[in-house]
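1. Show me the folded form of this:
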Amino acid sequence: MAADSAQRWASTLDSVVVYAQGAVCRRLARGSVPPDGRVRVTGLPRSLDPGSLRARVLGAPGVRVTEARVEVEPEPLGTGRPEELRGEVERLSDEHAAAQGRRDRQLNRIEEVRALRPVPPVRRREDPHRRTPVDAWLELADFVDERLAGLHRRLVELEEALQNVEHQLAVASDRLARASTDAPSAHVDTTVCAVLTLVGTGDAEVELELEYGAPGAVWVPAYRLTHRQGDGTGRLVLRASVAQRTGEDWTGVRIALATADLRRRTDLPRLRSIRIGRSQPAPAPSGWREPPAGLADLFSGYEAAGPGPASAAALPAVAAGSAPGASAGGPLPPPPPPLPQSYGSPPAPAPAPGGAPPGLLGGGMPALAQPAGPRPGDRPRAGSRSFADAPAPMAPAAPGGAVPAPPPAQVAGPPQPSGAELDYAAVVLCGPDEQSGRRGRLFPGSPYDPVAAEYRRRAETVAVLPLPGQAVRPRESAGSFDHRFDTAARADIPSDGTWHTVTVGEIPVGLRTEYLCVPSVEQAVYATLVLSNDTDQALLAGPVEVTVDDDFLLTAALPTLAPGGVRRVGLGPAEGIGVTHRTNLRESTSGLRGNTTVLDHRVHVELANRLARTVTVEVRERVPVTTDPDVRIEERADWTEPEEGAGPDRYAPGTRVWRLDLPAGDTAALDGGYEIRIPTGKALVGGNRRS
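-> Below you'll find the model as predicted:
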C-alpha cells in the first residue's frame, strides 16, 4: 500500500539530550495499529538527520517496528505570528522604498533650484557695453533663497519620516530574525514525517517512541553559589545556558545535558578472520539475485519507434562533430565516463578478433561501454565487487595498429552490492532514456536534499554564538571524560538561536571560608571560598555568581572540579583584616679569614582582625632555593612547608606557610627568617640583596 494512505499519528516532543554540539530528541506517539501496519508519524523537524531515526514500541511485546523511513511532504502554509512578522517586514520595506524615493526627488529639486544662475546674452563685437540689471539679479537671488528654504524644510520632514520608517523596519527585521525557526520561511511548508511499518497482533492502542538526532544545539554550564558566613556548607545551583536552532520549539520537555561529542563514531571495527588453507568461494550476498532473462529486449519496441524530439535534435550535432575527426584520421573522442554495475550486470565483452576494442563501432563512434566504474558520489563498501572488481572499459586502439594489453583476469563470482544498493526503498529504476547499460536496472538514488541542507546550515550557526562571560565550552573543560546532567523539571526553549537559562539542579558541596595573604608581594588579605566536590560527577568550568549572606558579591570563574577535588575561588580583598610586613637584612662574614658571606634575612608580619568573628588566615612567604652545594640556606622560623596535594592550591618551590586562627578584634605577630651562606668567591658585589 502506498505511504500516502498510511494512518497519520500526531507526536509530541518528550525529552531532549543536548550534547556539546547537537541534540538527540525523543518523541512519543500513540494510536491503534491499522490492518496494513502502515503508520505515518508527523511533527518531525526539517533539519533532522535521516540516518539517525530510531523507532520502537513501548509496552506492547507483541508489536514491533520492521521499517522506519523519513519522508518529506509539502503542505500549504497557515497564518501565524512568523507570517505576520514577515508581512510586516514586507510592508515596511515598501514604505521605506517609497520614503527614500520621495527624499531623493526632493534632493533633485533642491539641486535644480540651486543651479539657477543669471545668464547674460551673448555679446557681439559691434554691440555696446550693457549695464547689469542689479534688481533682476537680486530678485532671482531672493527667489532662489525663498525656494530653497521651503525645499529644505520639506527635506527635513522627509528625512525624519525616512528615519522613522528605517527604525521600524530594523525593529521588525530583528523580531523576524529572532522569531522561532519552528515556523517555515516560505509560503509552502515542507513537513517531515516518519513512515513506519508495524507487525504484530494487538487491538489496543500502542505507544511509539521515535528518536532522532538534529544539529543546531549547544550549551555551556553556569552556577549560582549561596553561602552564609560561619557556615561550613553552601548551596551550589547548576544552571545551563542553552541555545538551539533545530527548527522545532522545545516546549515542556525534559532536558538532559551531556559533554560527549555527538559526531564521534562509536561503532566497533569488524575484524575478519584470516585462514590458511584451501580457498573457499565467497558466500552470495544477501538480497542479490540474477536479473530476469530478456532484460536487453525490454526496450526493443521503444527503440524501434525512433528517437524522441530531444534526441533527434541532438543526433546531427553529434554526428557533425565526430565525422571530420574520423575521416581525417584524427584521435578518437574519449570514451564516456564509466557507470556503476547494477544487480546482475553481465561481465564486459571479450576483445574482438584482430585486437579491435569491443567498445568501438564503425565510423569511429565509440559505443557505450559496459558499466564498470562508480558514479560520482557513490561510495562502495570495502571488499565489494560491485565497483572495484568490475572490468574497466577498453581504451582506444593505439596508433600504428598496436594492440593494447588485455585487462587482468577478474575473480569469478557474483557481484557484491554495497549497503546503498541494498537499500531497496532508496534505489531507482532507470527509464528508457538512460544509457543502454543502465536502463531497466536498479541504482541508488541521490540522497542530497538542498532544502534540508539549507536548514542544517542555518542550524549550525549556533556553534559560533558568542559565549556568555567567563563561560567555557563543555568539551574544553570535561577533558577525556563525559558526564551527563539531567534537569529536575521540564523547560521551554524556543528555536530562536539565542541563549536561554535552564536550572538543572542543586549540587551539595563542602564550603569553608579562608583568608589568604602574601605580604611580601602585596600587603592585603584576600577572602577565598574553598569548595570540595562530594558528588560522583565533575563540576565543569564556568561562571559562578557568589551570594554571601543574601547579598550578591561578585561573579567569579569556577575551575573544573573533579569528583572529590578541592579548589579555591577568590572573593576579593577583605578590608576588615589588616596586615603589615617588615623585613631586615644584615650582611656579615664568617669562617676562617672571612671566606663566607652571611646574609641574615629577618621577616616580621603583623595581623589585625577587625571583623566580628574568628577567621582562619594563611600567610605565605618564600625562601630562596639553590642547587649549588656550596651555598647553604638555614631557616629560623616556625613556618611549615606545605605538602603537595594536601590542599586546593599548587605551591611554588620554596613556599612556606603560616596558618592561624585569629579571634575577633585580636592581633598576631609572626617572626621568621633565614640565612644565606655564600662562599666569598661566588658572591656578587653590590645588587639587591633583599630579594
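2. Please count neighbours and contacts with C-alpha atoms only from this point.
-> OK.
3. Run through the helices of the chain in chain order.
-> 81-114, 134-178, 300-304, 309-327, 450-459, 474-478 (DSSP state H).
4. Among the ones you listed, which comes closest to L48?
-> Checking these against L48 by Cα to Cα gives helix 450-459 as the closest, at 7.9 Å.
5. Second chain to compare with the first, below:
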Amino acid sequence: MESEVAQRWASSLDAVVVYAQGALCTRVARGTVPADGRVRVTGMPRSMDPGSLRAKVVGDQGVRVTEVRVEVDAEPSGTDTADTLRHEMERLRDVCAAARGRRDRQLILISEVTALRPVPPTRKPEDPPRRTPADAWLRLAEFVDERLRGLHLRLVELEEDLRRVEHELSVATDRWVRASTDVQPGHVATTVVAVLTLVGTGTGRGTSTGTGTGTGTVELELEYGVPGAVWVPAYRLTHRQGDDSGTLVLRASVAQRTGEDWTGVRVGLATADLRRRTDLPRLRSIRVGRRQPVPAPSGWREPPVGLADLFSGYDAAGPRPVPAAVPVPVAAAGAFPPPPVPQGYGTPAVPALAQVPSPPASLDYTLPPPMPGTVPPPPPAPLGYGAPPPAPAELTGFAGAPPAAFGAAGPAPAAPRTPSGRPSGGAGPAARRVAAPDAMASAAAVQAGPPPPPQSSPVAVGPPQPSSAELDYAALVLSGAEENDGRRGRLFPHTPYDAVADEYRRSADAVSGLPLPGHAVRPRESAGSFDHRYDAVARADIPSDGTWHTVTVTDIPVGLRTEYVCVPSVEQTVYATLVLSNATDQALLAGPVEVTSDDDFLTTAALPTLAPGGVRRMGLGPAEGIRVTRRTNLRESTSGLRNNTTVLAHQIHVELGNRLAHPVTVEVHEQVPVTTEPDVRIEERADWTAPEQDSGPDRHAPGTRVWRVDLLAGGSATLDGGYDIRVPAAKALVGGNRRS
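-> Predicted coordinates for the structure are as follows:
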C-alpha cells in the first residue's frame, strides 16, 4: 500500500498559455522517485490531447524522463459533485410547482366566492308580488366582502412566496448551467493520469537522483494541450486633458471549458493557432544512378509466416458453446483451450496435432477429428496480411510487400477450393457438416503441393510505410480469436483514452461559439500575418464554466493627442478624436476600449489594430462644446475672348467657436471636385492643404482638403475659401451647374 501511494504524485496547474483556440497548460509535480522508476501523476483534465503531452525534470537532478503515457482511472467521486446542483434545481422546481398550484387554487376559490349572488325564486303568473328580502341581500354582500378580503390577503402571501421560489429556482438553474466542468456528474469519476518512467542519468536504468540514495525530491514539469479556450483583447484608456501621454491597460476576456478550473495560474495570451503545425518538412535527396542511400529502419517487421494456421485448431473445434443454452460438463471445460500464443513477433507458432481438441458430444457438429498424419483444414484466408505468403523468391526485396498500413484490411483472396468445388473453410456449422469429407481431400491436396498461383495480382513495389500509430508498439494490442477474420492474430493500435475524451472535447469546443462582447474582434482576425504573445503580470483565476472572465494583463504607455474633426459639408457637428501612437515593441490588437478622461468615464469605443510605431485615430463622439457653421455661395459667369468658358465660382465660409475651458485644435475637412476631362479646369482659392495619402483605413478620398485651426478657450475663428470650375460654354455639369 505504501509503495502504491509513493507511485502516485499529485500535481498542480502552474501556467496556462491561451491561444486563438485552445490552450497549452503546464503542471508541476514533486515527489520521491520509487525503486522501479515508474510514477503516476494525477490531476490531468479529461479533454487533454494525449499526443501533446510532454514531461521533463526541472533542473539538473540526475534523473531524466524516458517514457510518458496517458491512462484513464475510475474512482468514486466526492460529495461535491455536479449532481448536487442538479438535485437542488429539481427540488426547487417541485417547490415552485407546489407554490404555483396553491396560488391557482386560491384564484379558483376567489372566483367561486365572487360568483355568489342572490337568485330570487321563479315567480308564477298567478302569484302576487313579493317583498324583496333586503336584509338577506345585505348580509350576503357583507359575507362576500369579508370572505374576499381574507382570500385576497392570502393570495398576496401566496404570490409573494411564488415569486421568491421562482427567483430561487432561476438562481439555481443559472448556477447549474454555469457550473464548472471541473466537477464531474455521477458517483464514479474518471481521472486521467500520466504514467512516467524516470531513469537516473549516471547509473543507466537506475533511479538515482544524483545523491546515490534515491530518496531526493524530484520536480517534474508536464505540458499538454487542451481545446475549449478562447480570448479576445479589451482595453481601458486613462488620460488627462492637456497631457500628451496616457496609460492603456490591456485586459483580456477569457472563456474556457477545458474541464479543469484555472486557479492561481500564470496566464499568457497568444494570437497563434495552436492546431497549426510548425515542424519543418524533411526533404529527401535523390541520387542519379543505381546506388541509392539505404532508408533508415523504422522498426517495422512483417507478420509471421503461417499466421493463418494459428487459429486452425480453434476453428476446427466449432463455435464456443453458450453456457445458458448449452450446459457444458466440468470434464469438458478443458476441451476448448485458448489459442496458442506465438513465442515472438517474427516467429510463427503452428499448433501441434495433439493440441487439436475433439468436439463435445453435446454439440451438433459432424466434423470428424483429424486423422493421424494429416494437417487440420486451413481456415478461410483473412484479409490483408492474413493472405497466403508469396513464394520465397517473391519475398526478396519486398517484391510482394503487403499493404502500407500495418493491420489495414486489403482485398480478400479467394478461399481454397476442394476437388468437388466447395470451399474448404469459413462456412457456418451447417455448411461444415456437408463439406467435412471434402475438407479431408483438401488437406491431402495441400500435402501434395501448393495451389497454382493466381493469374494476375497487384504487386506493391518498395517496403511498406506504416503510420506513426502502428509504430507505437506499447500501444498495440493483439486481437484474439473472437475478432473477425481481418483482425485476429494481428496488432492494432488501441488507445482507450480516446473513447473517454471524445465527449469532453466536443463539449469543450462549444466555447468557440460564444457571442463576442461589444466591439470585440478575434485575435486571429486582428493580428494579420504576425503572431504576438502577452503575459499577465499577476496570477488569475478562471473557472471552467464557458463564460467570459476579465483578466488584467499589463499596462502599456501610449502617446495621446486630442484632436477635433468636422466635415461641415456633410454634418455641422464637431467630433472629438484621440490620436494614439504606439512606441512599444508590442502590437495593440483591435478591441473595445473604455475611455476615461480626468476620472470621468467618456465612452466605450473600438480601438483599431495598432502596430509597433503606428499612429491611428480613434473617435470619441460629438463634442458639444465646439460649434461650427458653414455657408456657401455660387456665382456663375463667362470668360474668354468670345465668352466660350463658363466659370462656376464657389465660395465657402466656415465659422468655429470654442466654448470649452481649454484650447483645442480643430481639423475642418472640405471636398474639392476632381475631374478627368482635359477641357475642364479647377482652380482653388484657399489656404487649405492636401492631407498625406496612406494605404491604411484612414486613407482620405481624392480631393480632400484640410484646415487646421487652433482655438483658445472661449475663442472663435473664421475660414474663407473656395474654388472655380471652368468648363466649356457648350457643356454643363452632370446634375446641373447651380449646385453646392
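6. Please identify the most buried of the helices of the first structure.
-> helix 474-478 (a mean of 19; mean count of other Cα atoms under 10 Å).
7. how big's the offset between it and the second structure?
-> By mean Cα distance after the TM-score superposition for the first structure, the fitted helix 474-478 of the first structure averages 1.1 Å away from its aligned residues in the second structure.
8. which bit of the second structure covers that helix?
-> Counting by TM-score structural alignment, helix 474-478 of the first structure pairs with residues 523-527 of the second structure.
9. ditto for stretch 320-339 of the first structure
-> Under TM-score structural alignment, stretch 320-339 of the first structure corresponds to no residues of the second structure.
10. Quick check, central residue of the second structure?
-> D509 (3.1 Å; Cα atoms, centre = their mean).
11. Distance from the chain centre to the match of helix 474-478 of the first structure, please.
-> 17 Å (Cα atoms, centre = their mean, to the nearest Å).
12. What are the contacting residues of it?
-> Under the contact criterion Cα atoms under 8 Å, 6 or more residues apart in numbering, stretch 523-527 of the second structure has outside partners 20, 231-233, 271-273, 589-590, 609.
13. Show me which of those is closest to R635 of the second structure.
-> Closest to R635 of the second structure, out of all of the contacts of stretch 523-527 of the second structure and judged by Cα to Cα, is T609, at 45.9 Å.
14. I figured that closest one was touching L589, is that so?
-> Yes: if you go by Cα atoms under 8 Å, T609 of the second structure and L589 touch, sitting 4.5 Å apart.
15. So between these two, which is more surrounded?
-> Shown here are T609 of the second structure and L589; by other Cα atoms under 10 Å, L589 has more neighbours (27 against 18).
16. measure the equivalent of that one over in the first structure to R484 of the first structure for me?
-> For L589 of the second structure, the aligned position in the first structure is L540, judged by TM-score structural alignment. The spacing between L540 of the first structure and R484 of the first structure, counted by Cα to Cα, to the nearest Å, is 11 Å.
17. And A183 of the first structure, by the same measure?
-> 30 Å.
18. Please identify which of the two sits among more neighbours.
-> A183 (18 against 15).
19. For the residue lying closest to that one once chain neighbours are set aside, give me its contacts.
-> Excluding the flanking residues, the one nearest A183 of the first structure by Cα to Cα, 6 or more residues apart in numbering is P82, at 6.5 Å. Neighbour list for P82 of the first structure: 176, 179-180, 183 [criterion: Cα under 8 Å, 6+ apart].
20. So A443 of the second structure lies in a helix, does it not?
-> Yes: the assignment for A443 of the second structure (DSSP: H, G, I helix; E, B strand; the rest coil) places it in a helix.
21. Thought P416 was touching it, still the case?
-> No: checked against Cα under 8 Å, the pair A443 of the second structure and P416 is beyond contact range at 10.3 Å.
22. what's the matching range in the first structure for the lengthiest strand in the second structure?
-> In the second structure, with assignment by DSSP state E, the single longest strand is strand 549-567. Using TM-score structural alignment, the residues of the first structure aligned to strand 549-567 of the second structure are 500-518.
23. Any idea how far stretch 158-170 of the first structure is from the middle of the chain?
-> Relative to the chain's own centre, stretch 158-170 of the first structure is displaced by 37 Å; criterion: Cα atoms, centre = their mean.
24. what about it, how far off from the second structure?
-> Averaged out, stretch 158-170 of the first structure is 5.8 Å away (mean Cα distance after the TM-score superposition for the first structure).
25. so how far does stretch 414-430 of the first structure reach from one end to the other?
-> With Cα to Cα as the measure, stretch 414-430 of the first structure spans 22 Å from end to end.
26. and it, which residues are buried?
-> 414-418, 420-422, 427, 430 (16 or more other Cα atoms under 10 Å).
27. wait, which of those is closest to E112 of the first structure?
-> Using Cα to Cα, these come closest to E112 of the first structure at C430, 68.5 Å.
28. Quick check: the aligned residue for that closest one in the second structure?
-> Mapped onto the second structure by TM-score structural alignment, C430 of the first structure lines up with S479.
29. which residues touch that match?
-> S479 of the second structure is in contact with 487-492, counting by Cα under 8 Å, 6+ apart.
30. how does it look with 7 Å?
-> 487-491 (Cα atoms under 7 Å, 6 or more residues apart in numbering).
31. cool, V113 of the first structure as well?
-> V113 of the first structure makes contacts with 144, 148, as judged by Cα under 7 Å, 6+ apart.
32. repeat that for 10 Å
-> Going by Cα atoms under 10 Å, 6 or more residues apart in numbering, V113 of the first structure touches 107, 143-145, 147-148, 151.
33. Redo those as JSON lines? Include distance to A392 of the first structure.
-> Listed next are the contacts of V113 of the first structure as JSON lines, based on distance: Cα to Cα, whole Å:
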{"residue": "L107", "distance to A392 of the first structure": "72"}
{"residue": "F143", "distance to A392 of the first structure": "89"}
{"residue": "V144", "distance to A392 of the first structure": "86"}
{"residue": "D145", "distance to A392 of the first structure": "87"}
{"residue": "R147", "distance to A392 of the first structure": "85"}
{"residue": "L148", "distance to A392 of the first structure": "82"}
{"residue": "L151", "distance to A392 of the first structure": "80"}
